[in-house]
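>>> Sharing a model prediction with you, sequence too.
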Amino acid sequence: MKNKILYAIISLFFIPSIILAFRGYDEKNTAEKIWLEVDWPAKKSNYYIEIDSEGRFMAKEEKNKKIFIREGQIKKMYAKDFFRETKNSEIVTRQNPDESKTLFYNGETLKISTYINGELRRAEAPMKNFSDSFKFAFSEMKKEIFKTPSQNKYSAFLTAIPLTGKLLGDFESKGSRVEDLKIIEIKKLKSQTKIFEAVNFPYRLIPLKNDEEISEISDFIHKESLPGMKSLFYIATTRGNFQCSVIEPR
């Protein structure tokens, strides 16, 4: 009996979190992309991978306090296998709005995002919880990607995270109110292509090639009077509210 209770308590920490009912602006171009982050605190390992159904990828790895960027294309069969296993994964597709995190867990954790039937799925769970076929497809894809030599050709990355849960609490604790955020309409949002892409693909890392692209984001923030600065700013759209950041590789 004690073992069952302990198992139930531990299980609460391993429930994947999923964003429900978020639909991107451009459903035609959201269908065949997967982006993910793997964090392994015990081994001080962290890396990000995004890949499309044709095998085109971008990977960002943090190792020994250095950043390594890899970009290219692997054989389509590796991407195809991984897409199949992701779309068939109960962890990814399960309709469970619980946002419990992997508390006290120091192993390998996967945070994975993709659009399924036009809706964004975002799951976070220990890698060991995924099926053997998923882990095999992931491992084969990763091995092919990490064969590519690194080339740090980007100045920074832009990311947008839905302003919900703890982020919303932090935002409001500063005396800010969501109601005060000015909604940026789709036409104006599309004029800043990088921000548009970021809010269309929450949690994804959008590459910024040079200082000019970074400056254009700063100019948009100033022009639209968005709260914050390029390192951390907030934006309201017709698809929801987001916390955005420009992350510069160290």
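Sure thing, it's come through.

>>> When you work out contacts or count neighbours from here on, use the C-alpha atoms and nothing else.
Noted.

>>> residue nearest the centroid of this structure?
For the chain, Tyr203 is the residue whose C-alpha lies nearest the centre (CA atoms, centre = their mean; 2.7 Å).

>>> That one belongs to a helix?
No. If the criterion is DSSP: H, G, I helix; E, B strand; the rest coil, then Tyr203 is coil and not within a helix.

>>> surely it meets Ile161?
Yes. Counting by CA atoms under 8 Å, Ile161 is a contact partner of Tyr203 at 5.5 Å.

>>> Give the residues shared as contacts by these two.
Here Tyr203 and Ile161 have no joint contacts, going by CA atoms under 8 Å, 6 or more residues apart in numbering.

>>> Report whether Ile112 is found in a strand, as I expect.
Yes. Secondary structure of Ile112 (three-state DSSP): part of a strand.

>>> give me the element the nearest residue to it once chain neighbours are set aside is part of.
Excluding the flanking residues, the one nearest Ile112 by CA to CA, 6 or more residues apart in numbering is Leu36, at 4.2 Å. Using DSSP states H and E, Leu36 sits within strand 33-40.

>>> Which parts of that strand count as buried, going by neighbours?
Of all the residues in strand 33-40, those buried under the rule 16 or more other CA atoms under 10 Å are Lys33, Ile34, Trp35, Leu36, Glu37, Val38, Asp39, Trp40.

>>> What is the neighbour count of the nearest residue to the fifth one once chain neighbours are set aside?
It refers to Glu37. Once flanking residues are discounted, Glu37 sits nearest to Tyr48: 4.3 Å by CA to CA, 6+ apart. Tyr48 has 20 neighbours, counted by other CA atoms under 10 Å.

>>> again, but for Ala59
23.

>>> what does Arg250 give?
Around Arg250 there are 9 residues (other CA under 10 Å).

>>> Also Ser139?
14.

>>> elements contacting the host helix or strand of it?
Taking DSSP H and E as the definition, Ser139 sits inside helix 132-145. Applying 3 or more CA pairs under 8 Å, 6 or more residues apart in numbering; DSSP states H and E, one finds that helix 132-145 contacts strand 66-73, helix 76-88.

>>> for comparison:
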Amino acid sequence: MKRAVLLAALVACAAALAAFRPYNQGARSKTVWMTVSSIATGQEYYLEVSQDGSALLREETAKTLVTRRGKIAPQLVKDFFREIESSEIVNSQNVKQSKMVFYRGDMLKLSAYISGELTRTVAPLNNFGEAFSYAFGEVKKAAASMPKQAGLAAFLRAEPVEGEELDSFRAKAAREGEVKNIETYDIQKVKPLLAAIKEPHRLVPLETEAVRRELQDYISSRQLYGLRTLFYLPSTRGTFKCMVLDVVRVQAATAPKKPAAAPKKKR
């Protein structure tokens, strides 16, 4: 009897540990993801690269949305990773807001594993130095030549909710009932959702419409606050704002044009 209880405890422990493993086993040391946004124009793009050359580029403007996914030269990524790991800004995590007050250039928001810890760096792109900018530019240029993505349903992104935003969410959600934290073992039933909260700000692919529907069903069944494309997830790992993002721009349906009236015959 004791052996059975001990075995059950070990199985439960193993399941709990599995729930906290990275979605991508090599993600801690092999992948970085970043968003570059222009303060002046409001446009932004997302870039993700791995040491094996796998890359993802999602560029969005007011009129267009293009997603590319494929492979680039691993040496370019290796050079870029070297610049990230040696960057004083990334390692110090000390971004002085005073230097950003009048800045109107591109802002870089970069997530990377440094010494085994997931870090988030937000700073003007031109603050990273010439060598970093060159390596980054080469990676971006190579990614821009990859083929456009087809057949992908959507992306899921999770962002931590903290401070005043968290207080606001709790106040609004409380009007509809008690806000309960969802356990990790329950969230892992939808693998992309668990992946998104483990690695915030990263675009997690929803590969098929079936996966998207699975996520939508989970949102409904757990009565999560928000919509199907923007919802909040209170969990034992923290509270997250989750967004379902398009892969391409969805064109609004337009009414068919009426045929031109026939010209009147002259009498």
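Cool, got the structure. Because the structure is predicted, anything quoted here is derived from the model rather than measured.

>>> got a list of what the residue nearest to the centre of structure 1 touches?
Ser113, Thr159, Ala160, Ile161.

>>> What does Ala55 of structure 2 correspond to in structure 1?
Using TM-score structural alignment, the partner of Ala55 of structure 2 in structure 1 is Phe57.

>>> Work out for me the element Arg157 of structure 2 sits within.
Secondary structure from DSSP H and E places Arg157 of structure 2 in strand 154-160.

>>> how big is the offset of that strand relative to structure 1?
Taking mean CA distance after the TM-score superposition for structure 1, the mean distance separating strand 154-160 of structure 2 from the aligned residues in structure 1 is 0.8 Å.

>>> what span of structure 1 lines up against that strand?
So strand 154-160 of structure 2 sits over residues 156-162 in structure 1, by TM-score structural alignment.

>>> Filter the contacts of Tyr203 of structure 1 down to the buried ones and hand me the ChimeraX line.
Of these, the buried ones can be selected in ChimeraX as follows, counting by 16+ other CA under 10 Å:
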select :113,159,160,161
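
>>> Longest helix of structure 2, counting residues only.
helix 2-19 (DSSP state H).

>>> Which strands and helices lie in contact with it?
By 3+ CA pairs under 8 Å, 6+ apart, helix 2-19 of structure 2 packs against helix 184-187.

>>> Tell me the helix or strand right after the helix it packs on.
Downstream of helix 184-187 of structure 2, the first helix or strand assigned by DSSP H and E is helix 191-198.

>>> can you tell me what part of structure 1 that next one aligns to?
Going by TM-score structural alignment: helix 191-198 of structure 2 matches residues 193-200.

>>> tell me how far that stretch is from the chain's mean position?
Its chain's average C-alpha position is 13 Å from that of stretch 193-200 of structure 1, according to CA atoms, centre = their mean, to the nearest Å.

>>> cool, and stretch 2-12 of structure 2?
Put simply, stretch 2-12 of structure 2 sits 38 Å off its chain's centre (CA atoms, centre = their mean).

>>> Same check on stretch 219-226 of structure 2?
Relative to its chain's centre, stretch 219-226 of structure 2 lies at 20 Å (CA atoms, centre = their mean).

>>> State the span of structure 1 onto which it is aligned.
With TM-score structural alignment as the criterion, stretch 219-226 of structure 2 aligns to 221-228.

>>> Buried residues in that stretch, which are they?
Ile221, Leu226, Pro227.

>>> picking that back up, just want the angle from the strand holding Arg157 of structure 2 to helix 191-198.
Comparing the axes of strand 154-160 of structure 2 and helix 191-198 via axes from the mean of the first three to the mean of the last three CA atoms, to 10 degrees yields an angle of 30 degrees.

>>> okay, now Leu152 of structure 2: neighbour count?
When neighbours are defined as other CA under 10 Å, Leu152 of structure 2 has 15 of them.

>>> Setting the sequence-adjacent residues aside, check what's closest to it.
Leu152 of structure 2's closest residue in space is Glu207 (CA to CA, 6+ apart), at 5.0 Å.

>>> same question, Phe201 of structure 1
Phe201 of structure 1's closest residue in space is Gly24 (CA to CA, 6+ apart), at 7.2 Å.

>>> Please apply the same query to Ala59 of structure 1.
Ile49 (4.4 Å).

>>> ok, now which ones touch the one you found?
By CA under 8 Å, 6+ apart, the neighbours of Ile49 of structure 1 are Trp35, Leu36, Glu37, Phe57, Met58, Ala59, Lys60.
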